[in-house]
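# Structure for the following, please:
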Amino acid sequence: MKPLARLLALLTALTGLAMPAHAEERALLGWGRLFTNDVLGDGYDRWRTGAYTISIAYGPDWQGVAPDRFGQLLEFRLRSELIAPESLTAPAVNDRRFVGAFTLGVHSYSKLGASDLRAGLDLTFTGPQTGLGELQNTIHETFGLESSKVLDDQIPNNAYASLSAELSRELAFGNARLRPFLEVQAGVESFARVGADLTFGSYGRGALMARDITTGHLYQVIRSREDQGLSFLIGGDMAKVYSSEYLPEEDGFELTDTRTRLRAGMNWQGDNHGLFYGLTYLSEEFEAQTEGQMVGALQLRLFF
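Here you go, the predicted structure:
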């Protein structure tokens, strides 16, 4: 557990550095969560099979846009993810190994000229130490499904630090808003990604939105009173992945040249509750993967 303790200490120290000594009073500004699962998409239980993310925003009073100074507005992120071979009971010899990944992160949002900048640090823990494989088995047994046979061959215990940043800019066209973005990451997976999202309606206007790691969907963290009614969105991106600890080179995996994500979703927002559902196509991540997959995303918001 010493590596874990050192990484948690590093995360705490970096969080402290991000907060200037003269910072104004800070408070909890909002929180969001997003559930993704391929059962909500193509109905299978494979590859990028499921994840659950909780984001907590902390900083000075929210004015509908990110602050000018980096480190004022922080998002604390907790995330669990399951990645699996195509079959949990009889995996192919050339399929990927099971991954249970638990991530803690801190990210800051700020303006950079006319653009929006997000940058931060994530600490990802893998292997049996996360307990996620056993949790999945418990859920399967509860619903009368067969237990997984791949946990003895999962990615081993380890911890990885990842640095990432995204630069984006919102362009308004009447009731539609286009947000092109550029994202880079070095760590548990190292990549460069370019893409865009197009929203029809008020979803996300005046809110703090975080981008989901698996699907690329933007989900609400700080609520906006401007967001009302029904909205629709489409988006897509392409990434060049340079390395992945989830697909170890020593296991003989050859990464695909690029990864593509195509997504669409709808959001309904009332006075005290809201619902988002999105669907994303994920292309193959390694050459032996037989096809892409569809993953669903769900966020239910209740306000009291």
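
# C-alpha only now, for contacts and for neighbours.
OK.

# Go ahead and confirm residue 236 touches residue 279.
No - at 11.4 Å, residue 236 does not count as touching residue 279 under the criterion of C-alpha atoms under 8 Å.

# Packing partners of the helix ranked longest in the chain?
When secondary structure is assigned using DSSP state H, the longest helix within the chain turns out to be helix 2-18. With contacts defined as 3 or more C-alpha pairs under 8 Å, 6 or more residues apart in numbering; DSSP states H and E, the secondary structure elements packing on helix 2-18 are strand 99-112, strand 115-126, strand 158-168.

# quick one: which of those strands is nearest residue 297?
Closest approach to residue 297 among the helices and strands packed on helix 2-18 is made by strand 99-112 (18.3 Å; C-alpha to C-alpha).

# how about the helices in the stretch 51-200 of the chain?
Using DSSP state H, counting those that start in this stretch, the helices found in the stretch 51-200 of the chain span residues 132-142.

# Residue 261: helix or strand, and which one exactly?
Take DSSP states H and E as the rule and residue 261 turns out to sit in strand 259-269.

# Centre of the chain to that strand, how far?
Mean C-alpha position of strand 259-269 versus that of the full chain (C-alpha atoms, centre = their mean, to the nearest Å) differs by 13 Å.

# repeat for stretch 179-198
Here the centre of stretch 179-198 is set off from its chain's centre by 12 Å, with C-alpha atoms, centre = their mean.

# Show me where the stretch 151-300 of the chain has its strands.
Remark: strands of the stretch 151-300 of the chain, listed N- to C-terminal, are 158-168, 171-173, 176-186, 189-200, 208-211, 218-222, 229-244, 259-269, 273-282, 293-302; assignment by DSSP state E, counting those that start in this stretch.

# most tightly surrounded among those?
Burial of the strands of the stretch 151-300 of the chain is given as mean neighbour count (mean count of other C-alpha atoms under 10 Å); strand 218-222 ranks first at a mean of 22.

# Can you tell me what sits against that one?
Contacts of strand 218-222 with the rest of the structure, by C-alpha atoms under 8 Å, 6 or more residues apart in numbering, involve 29-34, 55-57, 204, 207-212, 299.

# Next: stretch 51-70.
Stretch 51-70 is contacted by residues 18, 24-37, 72-82, 108-112, 116, 205-208, 214, 221-222, 224 when judged by C-alpha under 8 Å, 6+ apart.

# I'd like the structure of this one too, to check against the first:
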Amino acid sequence: MSVSPARLLAALILSLAASAVSAQDRSWTYLGWANITTNDGTGDFQDRWQSFSTSTSFLFGPEGTRELPYAFGDLIEVRLGTQIVTPANTLTPAPGDRRAAGALRAGLFTHFARGGWDFGLGAGAEAVGPSTQVLALQDRFHSVAGFDRLAPAVLAGQIGNAVRPMGHAEAAYAIAIGDEMTFRPFAEAHVGLEAYARVGFDLLVGPGYRSGVIARDYVSGQPYQILKDVNEPGVSFLFGADLARVFSSALLPDPAYTLTPARARVRGGLLVDGEVGSVFYGLTYLSPEFTAQPEGQFVGSVQIRLKF
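Predicted coordinates for the structure are as follows:
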């Protein structure tokens, strides 16, 4: 008997919700939060295509957690995100360029480890369209800051309102190379506003990625630490790459757009942990996402964490 994706998503949401409800029975506590912001302006200093996104994570689990537990549902992450895509020219877009879109996403995730594998499973919802007010807020900010604004025709032609159930799964295997380096291949699948399957790797060097709970930014793929006060002071580096097959995209609707056969990302990053906090900057190359996109782009990701 076949099971529909919608039923699988509903079952995962109910499982995660049941874990959250039983938090008091597991001596759960708030373990920390993290935010990473990705912007084309901090990458190749432009404002186009993958223009802006944020990912914010709040983690709950057993007090004293320093690494992934064995049990499904022992760690619950609440993840919120925004995403803005625009044409390359927001005043007079070229024919065939992508339409603007503002998206919101929210989900519950659980992280656990089995047999050397790190798993992250999540479910929730993703929304796009004028009702999210994401593009309207960006336009107001650009107006105040003196940046280029979205032309009225671009706002009027943005991707329409839609809400999709979201499901996400990632599996990664950490291979230690000496004391300072970890090679971490991974595979992930996602359904929501976009449906895709992806494989890739991260090469992590330094104390910043030895333990804790690592999430992944939606747009850039940059890994980031959620747990607070888990990293040792020092400098860490990362290099990674991945390749995705995108099966459908509400942000590039058919038949107006033809998706590229493969979507590639190549990234590097520098993390500095100190006594008062940490600073991360990462640079990611994103290959074209639709066949009419003339070239790829570089986006920059920033994470700043302060200790209180």
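
# hmm, back to that, redo the helices and strands packed on helix 2-18 of structure 1 as CSV? Include distance to residue 197 of structure 1.
Conversion of the helices and strands packed on helix 2-18 of structure 1 to CSV gives the following (distance: least, C-alpha to C-alpha, whole Å):
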stretch, distance to residue 197 of structure 1
strand 99-112, 18
strand 115-126, 14
strand 158-168, 10
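
# Please identify which of those is closest to residue 273 of structure 1.
strand 99-112 (25.3 Å).

# before we move on, back to that, the strands of the stretch 151-300 of structure 1 into a markdown table, with extra columns for distance to residue 149 of structure 1?
Output for these, formatted as a markdown table (distance: least, C-alpha to C-alpha, whole Å):
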| stretch | distance to residue 149 of structure 1 |
| --- | --- |
| strand 158-168 | 21 |
| strand 171-173 | 49 |
| strand 176-186 | 32 |
| strand 189-200 | 26 |
| strand 208-211 | 32 |
| strand 218-222 | 34 |
| strand 229-244 | 23 |
| strand 259-269 | 28 |
| strand 273-282 | 25 |
| strand 293-302 | 22 |
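
# burial measure for residue 214 of structure 1, as a count.
If you count neighbours by other C-alpha atoms under 10 Å, residue 214 of structure 1 ends up with 18.

# Quick check: the aligned residue for it in structure 2?
Under the alignment by TM-score structural alignment, residue 214 of structure 1 pairs with residue 219 in structure 2.

# Report the separation between that match and residue 21 of structure 2.
Taking C-alpha to C-alpha, to the nearest Å as the measure, residue 219 of structure 2 and residue 21 of structure 2 are separated by 31 Å.

# try residue 162 of structure 2
Shown here: residue 162 of structure 2 relative to residue 21 of structure 2, a distance of 29 Å by C-alpha to C-alpha.

# before we move on, back to that, can you list residues touching both of residue 236 and residue 279 of structure 1?
Common contacts of residue 236 of structure 1 and residue 279, defined by C-alpha under 8 Å, 6+ apart, comprise residue 263.

# circling back to that earlier point, mean per-residue distance, the strand holding residue 261 of structure 1 versus structure 2.
In the superposition against structure 2, strand 259-269 of structure 1 averages 0.3 Å from its aligned positions (mean C-alpha distance after the TM-score superposition for structure 1).

# which residues of structure 2 does that strand align to?
For strand 259-269 of structure 1, the matching stretch in structure 2 spans residues 263-273, with TM-score structural alignment as the criterion.

# Need the contact partners of the matching stretch.
For stretch 263-273 of structure 2, the surrounding residues in contact (C-alpha under 8 Å, 6+ apart) are 208, 220-222, 231-246, 278-289.

# And residue 103 of structure 1, what's its match in structure 2?
Aligned against structure 2 - with TM-score structural alignment as the criterion - residue 103 of structure 1 pairs with residue 105.

# contacting residues for its match?
Residue 105 of structure 2 makes contacts with 80-82, 124-127, as judged by C-alpha under 8 Å, 6+ apart.

# Residue 163 of structure 2 - nearest residue in space that isn't next to it in sequence?
Leaving out its chain neighbours, the residue that sits closest to residue 163 of structure 2 by C-alpha to C-alpha, 6 or more residues apart in numbering is residue 127, at 4.3 Å.

# mind listing what that neighbour touches?
For residue 127 of structure 2, the set of contacting residues under the criterion of C-alpha under 8 Å, 6+ apart consists of 103-105, 161-164, 193.

# Looking at the strands of the stretch 151-300 of structure 1, which is nearest to residue 145 of structure 1?
Across these, residue 145 of structure 1 has its closest neighbour in strand 293-302 (20.2 Å, C-alpha to C-alpha).

# Give me the mean distance between the closest one and structure 2.
Compared with structure 2 after fitting, strand 293-302 of structure 1 has a mean deviation of 0.3 Å; criterion: mean C-alpha distance after the TM-score superposition for structure 1.

# Specify the angle between that strand and strand 218-222 in degrees.
Going by axes from the mean of the first three to the mean of the last three C-alpha atoms, to 10 degrees, strand 293-302 of structure 1 is angled at 20 degrees with respect to strand 218-222.

# what's the matching range in structure 2 for strand 293-302 of structure 1?
When structure 2 is aligned by TM-score structural alignment, the counterpart of strand 293-302 of structure 1 is residues 297-306.

# Go ahead and name everything in contact with that stretch.
34-44, 50, 220, 222, 276-288.

# Kindly recompute the last result at 6 Å.
Counting by C-alpha atoms under 6 Å, 6 or more residues apart in numbering, the neighbours of stretch 297-306 of structure 2 from elsewhere in the structure are 36-40, 42-44, 276-286.
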